[in-house]
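1. My questions concern the predicted model and sequence given below.
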Amino acid sequence: MNSNVMNTQSNEKQPVLSRKTTQVLKLIHFTLGKLYLALPIESVYKILNRAPVHGSGMNQVGVTHSGEEDITVIDLYQRFFKESLPEAAKGGGYLVTMQNQIGEIYGIPVAEAPILIDVPLSAIRLLPESYRRSDTVNIARHVAVIPQNSGTKTIFLLDVELLLPT
């Protein structure tokens, strides 16, 4: 008899290896001034090299073109800090684009390349409604609190549906 067949048909129970798995959320992380911001990877459409933004310059919304697409650009730096992006950051940079529920594409200009990070779900917290109504970062509903050597790092998780001012 073939011993390989005998082994595969055996009723012996194999030991089950127990592994502790941590559920994580994949985020695209970037900085804006002194703020740490992130978007869930599912929300990100593309990351592009920054192109000229057209508009009146009177508010934080403009438009740029990428191929055949027109992208609404939201200058969060101007929105949060009430001033234009520092000159040093204007020359290059990236445009983090995302798509909302109705399919419209938005972009956020950032000075440095965004990075992909894994954040344990246990590190994500809901922001209090009173804070959201009072602070300039009212477009975030959650934060990720990440332990660091020197304390903690708080990353605001942006909500794509809240990006455009009403």
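-> Structure received. In this text, all values refer to a predicted model and were calculated from it rather than measured experimentally.
2. contacts and neighbour counts: CA atoms only from here.
-> Noted.
3. Now do the buried residues in the helix or strand harbouring Leu48.
-> In the assignment (DSSP states H and E), Leu48 maps to strand 44-49. Within strand 44-49, the residues that count as buried by 16 or more other C-alpha atoms under 10 Å are Val44, Ile47.
4. Quick one: list the elements packing against it.
-> With contacts taken as 3 or more C-alpha pairs under 8 Å, 6 or more residues apart in numbering; DSSP states H and E, strand 44-49 sits against strand 94-99.
5. try this one side by side with the last:
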Amino acid sequence: MGESLTEGKYITFKISTYLLALPIDSVFKVIACPPDLSHTLREAKLAQLGQSTVMILKLHQSLDPLYSQQQDSNQIGRFLIIMQGKEGELYGILVGTPPNLMTIPETCIQQVPQSFHHTGLPTWVSQIAILNHKDERTTILMLDIQRSSLVDNRALSIDGGQIPDLLKKSGI
């Protein structure tokens, strides 16, 4: 008899040339950002969402060493993926296109060997999914929001600046 495959649901999105995924249960909300808000969020480190503070993760710089903010000014920031950490803290990732909901079979997910992190792969990528669709292989980096290095100084670049109340002003 056929064996039942375990599948997980993930929000997938593209940053630079990478396809990334977050488990759906760690995603708090996805919001569309008006152009003026997305421009301001690209510059911000923290933003106010109602009564909560959202820490903006700068994953573009972490994944692409040649990244230039001016170069991508029209490419990122149209959508904000808000994730919730293990202690209820909120993190945001700006992306240029709407994220997708994807079901990924557990059999397609594998652990990233520790030695891969010495070649420049961020430590907050602990697993990858390799999917085959129509003879095309796709690799997805699985983000681990529980890993402390996801919110270290390289991803966040927090400099003690003000916390803009942007989301509240935009009616989000």
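-> Thanks, I have it. Note that the structure is a prediction, hence the values are computed from the model and not measured.
6. For the first structure, which segments are assigned as strands?
-> Counting by DSSP state E, the segments of the first structure that form strands are 24-32, 35-40, 44-49, 61-66, 69-74, 94-99, 105-110, 115-120, 124-126, 140-148, 151-158.
7. Find the centremost residue of the second structure, please.
-> In the second structure, the C-alpha nearest the mean C-alpha coordinate belongs to Ile93, at 4.8 Å (C-alpha atoms, centre = their mean).
8. Just tell me the aligned range of the strand holding Leu48 of the first structure in the second structure.
-> The aligned range for strand 44-49 of the first structure in the second structure is 27-32, by TM-score structural alignment.
9. average gap between that stretch and the first structure?
-> With mean C-alpha distance after the TM-score superposition for the first structure, stretch 27-32 of the second structure departs from the first structure by a mean of 1.1 Å once superposed.
10. in the second structure, which helix has the most residues?
-> Ordering each helix of the second structure by length in residues (DSSP state H) puts helix 35-43 first.
11. the inter-axis angle of that helix versus strand 90-95?
-> Put simply, helix 35-43 of the second structure runs at 110 degrees to strand 90-95, going by axes from the mean of the first three to the mean of the last three C-alpha atoms, to 10 degrees.
12. What helices and strands are in contact with helix 35-43 of the second structure?
-> Using 3+ C-alpha pairs under 8 Å, 6+ apart: helix 35-43 of the second structure touches helix 166-169.
13. and the helix it packs on, which stretch of the first structure?
-> The aligned range for helix 166-169 of the second structure is empty, by TM-score structural alignment.
14. Flag every buried residue along that helix.
-> Per 16+ other C-alpha under 10 Å, helix 166-169 of the second structure contains these buried residues: Leu166, Leu167.
15. elements contacting that helix?
-> For helix 166-169 of the second structure, the packing partners by 3+ C-alpha pairs under 8 Å, 6+ apart are helix 35-43, strand 46-49.
16. Return the residue of the first structure aligned against the residue nearest to the centre of the second structure.
-> Using TM-score structural alignment, the equivalent of Ile93 of the second structure in the first structure is Ile108.
17. Surely its match touches Leu85?
-> No: counting by C-alpha atoms under 8 Å, Leu85 is not a contact partner of Ile108 of the first structure; they are 11.7 Å apart.
18. what touches both of the two?
-> Common neighbours of Ile108 of the first structure and Leu85 are not found (criterion: C-alpha atoms under 8 Å, 6 or more residues apart in numbering).
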